[in-house]
Every structure is written in structure tokens, then in C-alpha cells.
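In: after the sequence you'll find the predicted model.
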Amino acid sequence: MAMQGLRRTRQQVLGFLLRQSRIYSAGNHWTGKHRRWLAAQGFEHPARQIAFEEMVQVVDEAEARRDRLARQMEALVPSWSLAPVVTVIQALRGIALIAAITIVAEIGDFHRFANPRQLMAYLGLVPCEHSSGAKTARGNITKAGNTRARRMLVESAWTYRLPARIGETILKRNQGLDQSIRDIAWKAQVRLCARHRRMTRAGKSANVVNVAIARELAAFVWAIATSLKQPV
């Protein structure tokens, strides 16, 4: 997928810089500010400079491919019977167009799940249980469900590490949506951002935190998607 390719190429650039002790600490990666910082990096050894420039060029190409795919998908959505679901779940932080399309395409009709826990199980986001006598221990998630949709939710969960807020992007995606849907999305932000912060402070690993947030995020996706009438 285009997003996976972009993620991989970006990691290669950051890994290369880390090995050269070049660490960006002025904010998030891949923002305009970070891009300007990247452009200012230079290496004395020609081979390193060439390798760095080539890796950045690959990132540029991957971003262009992602944007091209997003435009193509956006053009096709209006003719899709599940287009309304794609629109409303984008009210949730971290779920932009490609993520929304992927999740809806993989899951289909959300009404087939009687409750959010059934959806979590379908996605492989529920912990596996081991019983021994009177005791039941919970382990890692089963990972037995839909891989692509689960991956999208785990990636989306990363955005909840920041404080809850309604930025310009969310405001734009919220235009025309019912207040009830916006209320669910805001409730998700407040709850998930707070939980992300608590778990991080408790020393939980980033992977454990993201999976826990993704599990709850799936419940909010279900709540919003099932607020619409069942597709015919």
C-alpha cells in the first residue's frame, strides 16, 4: 500500500540521520519546519550526501504517490453505497480519507456487529485469555482478525498522544455532520488522549498504548457508523 511504502521510506531517512547523530528535536517529523531542517543537512563525505539526498527523494516520490491515490479514491467515493460511513467516521481524530476508506472497505456493514466488542474481536484487538483452574490471565491481542483495518486503527491511535483539540483539519471534516456525530468524536478525543497520557506515564510501551487506544477507537468508530441507517 502507498501508506506503508511512505512510512518505510520515512523511517529509512530518520534511521540514517540517527546513525549520523542528527536528531531533530524541534517538533514533529515531516512538518514544513522539519522539511526545512532536512534541507539544511549536509555531510562532508560525498557518498553519505548522495545517499541522504536519494532517500529524501524517495520520500518525495512516495508522498506524491500517496496524494495521487488519495485523489483517485476521493473521486470514487461519492458513487459508493458506503460513502456516508466514510464521511462520518472521518469526524474522529486520526481517521482521514484513506484510513476511512480502508476501514469501511474491509468491514463493510457495521450493523452486522451487535456491539463494539464484536467489532474489536473481528479486528483481532481483544486480548487472548488463558485459563488455569479458577484463574484467567489475559495476554496480547489475538491478531486473528482483519489485518488491514486493524493496522489503520493502530496507526490512527498514535495521534491521540497529543492533547485533545479541534484543529482546522477536524473542523473541515466536521462540516455538514450532525452534532451527535461531532459529540461522539469529541468524547473520543477527550477520553483517548487522557488514556494515552495515563498509560504512557505509567511506563507502558508505545506499542501496548497504541493497541489499547486502537481498541477503544474501534468502539467509537462502531458508534458513529451504526448511528447511520443500515445500507440497503
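Out: Yep, it's here.
In: from now on I want contacts and neighbour counts done on CA atoms only, so please keep to that.
Out: OK.
In: and the host helix or strand of residue 4, how far from the chain's centre?
Out: Assessed by DSSP states H and E, residue 4 sits inside helix 2-19. Taking Cα atoms, centre = their mean, to the nearest Å, one finds helix 2-19 lying 17 Å from the centre of the chain it belongs to.
In: list the buried residues for that helix?
Out: The neighbour-count check on helix 2-19 (16 or more other Cα atoms under 10 Å) flags 2-3, 5-6, 9-10, 12-14, 16-17 as buried.
In: make CSV out of those residues and add distance to residue 152.
Out: Formatted as CSV, the buried residues of helix 2-19 follow (distance: Cα to Cα, whole Å):
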residue, distance to residue 152
2, 13
3, 10
5, 14
6, 14
9, 18
10, 17
12, 21
13, 22
14, 22
16, 26
17, 27
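In: from those, which two are the most distant?
Out: For the buried residues of helix 2-19, the farthest-apart pair by Cα to Cα is 2 and 17; their separation is 23.1 Å.
In: isn't residue 98 up against residue 70?
Out: Yes. Using Cα atoms under 8 Å, residue 98 is in contact with residue 70, at 6.3 Å.
In: okay, the two: which has more neighbours?
Out: Using other Cα atoms under 10 Å as the criterion, residue 98 and residue 70 rank with residue 98 on top: 21 against 16.
In: tell me the SS of that one?
Out: With DSSP: H, G, I helix; E, B strand; the rest coil as the basis, residue 98 sits in helix.
In: quick one: it from residue 142, how far?
Out: Counting by Cα to Cα, to the nearest Å, the separation of residue 98 from residue 142 is 25 Å.
In: with residue 158 instead?
Out: 20 Å.
In: so these two - more neighbours on which side?
Out: Taking other Cα under 10 Å, residue 158 and residue 142 do not tie; residue 158 has more neighbours (20 against 15).
In: surely the more buried one and residue 210 touch.
Out: Yes. Residue 158 lies in contact with residue 210 (Cα under 8 Å); the separation is 6.1 Å.
In: put this next to the first one:
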Amino acid sequence: MFVAEVGEVDRFAGPAQLTSRAGLTPRHRESDLVVHRGRITKQGSTLVRWAAVEAAHGVPHTAGWLTSTRARVAERRGRNIATVAVARKLLTLVYYGLRDGHIRALAPAGGGVSRFGRDRTRGRATSGPRRPTARPPA
């Protein structure tokens, strides 16, 4: 769905432009010292916005940081605003997934190499154990 509706992801400078095209960014009107922030713009593709919000509703409770983000925002701002915030983050992940061919948020933490010198993604030994750098005395 996202691939068909978004098309070539290279035409966007970054994930912010993709979320803006989907209409998931908040309105921002500003004049000198007065700033008005409003609801989402709803400009752009209705299908991408709908699919992102539906995907945000379907995020499982075991999704880790997405679930904690939704709970944290829902506690402060409400359930619907939290769903739109998670949809915006999911659309950011879709951008990186289409651009790079994999999703970085799903990769193991720490760059894929454990402190014991084993590559976490492939399970084989690297060039050697990573040693902590010496800290200067305080």
C-alpha cells in the first residue's frame, strides 16, 4: 500500500517531507512572537494517512518503544493524538525501510556487535573483543 501510494521515496528529502505529504504533521502558523499550533493538516494523500493510522492502531503490545511512546503521549494528550503520533513515527520507519531496504529501528542495539566481540546479527566472532577506552582521572 505504502509503496504504491508513495512511489519513489528518493524524491523526498527526508521523513519529515513524507509525513507532511501524508498530512500527519501539525499546523504551524507563526507571526513574529505569536505562534499557533493546531491539528494535523490533512493535506496530501488520504490513503497513506489512513493506512498509517490503521497500522498504528494495530501495533501489538509487544512492540517495545512504539507502545511506550503511545502510552506516554496518551497519558498527556489523549488516545487519538497518541495514535497519530505513532502513525507519524511508523511513516518515518516506512521512509527508511523503502530508502535503505531494511528498518533500522528493528536492528539490535549497539551497532550489532556485542561487548564480547560477537556479531549479534550473524552470531559469529568479530576481529576481537571491544575493550573500553581508558578514562582520564578526575
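Out: Received, thanks. Computed from a predicted model, the values in this text were never measured in an experiment.
In: before we move on, back to that, shared neighbours, residue 158 and residue 210 of structure 1?
Out: Counting by Cα atoms under 8 Å, 6 or more residues apart in numbering, no residue touches both residue 158 of structure 1 and residue 210.
In: which stretches in structure 1 count as strands?
Out: Counting by DSSP state E, structure 1 has strands at residues 127-132, 135-141.
In: quick one: those strands as TSV, columns for distance to residue 46 of structure 1 and mean neighbour count too.
Out: Formatted as TSV, the strands of structure 1 follow (distance: least, Cα to Cα, whole Å; neighbours: other Cα atoms under 10 Å):
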stretch	distance to residue 46 of structure 1	mean neighbour count
strand 127-132	50	12
strand 135-141	46	11
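In: in structure 1, which helix has the most residues?
Out: helix 46-76 (DSSP state H).
In: what's the matching range in structure 2 for it?
Out: On the basis of TM-score structural alignment, helix 46-76 of structure 1 is assigned to no residues in structure 2.
In: okay, the angle between that helix and helix 2-19?
Out: 160 degrees (axes from the mean of the first three to the mean of the last three Cα atoms, to 10 degrees).
In: follow-up on the earlier one: nearest to residue 104 of structure 1, of the strands of structure 1?
Out: With Cα to Cα as the measure, strand 135-141 is the member of the strands of structure 1 nearest residue 104 of structure 1 (21.5 Å).
In: compared with structure 2, how much does that closest one deviate?
Out: Compared with structure 2 after fitting, strand 135-141 of structure 1 has a mean deviation of 1.5 Å; criterion: mean Cα distance after the TM-score superposition for structure 1.
In: what is the corresponding segment of structure 2 for that strand?
Out: Aligning strand 135-141 of structure 1 against structure 2 (TM-score structural alignment) gives residues 34-40.
In: now that stretch, how far from the centre of its chain.
Out: The answer for stretch 34-40 of structure 2 is 22 Å, by Cα atoms, centre = their mean.
In: same question for stretch 57-65 of structure 1.
Out: 19 Å.
In: one more: stretch 62-75 of structure 2?
Out: 12 Å.
In: now that stretch: buried residues?
Out: 66-67, 69-71, 73-74.
In: roughly how far apart are the residue nearest the centre of structure 1 and residue 128 of structure 1?
Out: In structure 1, the centroid-proximal residue (Cα atoms, centre = their mean) is residue 156; its distance is 1.8 Å. For residue 156 of structure 1, the distance to residue 128 of structure 1 under the criterion Cα to Cα works out to 22 Å.
In: and for residue 150 of structure 1?
Out: Look at residue 150 of structure 1 and residue 128 of structure 1: by Cα to Cα, they are 16 Å apart.
In: now do residue 212 of structure 1
Out: Taken as Cα to Cα, the span from residue 212 of structure 1 to residue 128 of structure 1 is 13 Å.
In: do the same with residue 62 of structure 1
Out: 36 Å.
In: tell me the counterpart of residue 65 of structure 2 in structure 1.
Out: In structure 1, residue 65 of structure 2 lines up with residue 191, judged by TM-score structural alignment.
In: can you give me the neighbour number for residue 61 of structure 1?
Out: 14.
In: and the gap between it and residue 35 of structure 1?
Out: For residue 61 of structure 1, the distance to residue 35 of structure 1 - Cα to Cα - is 15 Å.
In: next: residue 209 of structure 1.
Out: With Cα to Cα as the criterion, residue 209 of structure 1 and residue 35 of structure 1 are 28 Å apart.
In: and the closest residue to residue 6 of structure 2 other than its chain neighbours, what does it touch?
Out: Spatially, and ignoring its direct neighbours in sequence, residue 6 of structure 2 is nearest to residue 48 (7.7 Å; Cα to Cα, 6 or more residues apart in numbering). Shown in contact with residue 48 of structure 2 (Cα under 8 Å, 6+ apart): 1-2, 5-6, 22.
In: give me the buried subset of those residues.
Out: Among the contacts of residue 48 of structure 2, those buried by neighbour count (16+ other Cα under 10 Å) are 6, 22.
In: now the contacts of residue 48 of structure 2 as TSV including distance to residue 36 of structure 2?
Out: Output for the contacts of residue 48 of structure 2, formatted as TSV (distance: Cα to Cα, whole Å):
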residue	distance to residue 36 of structure 2
1	33
2	31
5	31
6	29
22	21
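In: nice, that's everything, thank you.
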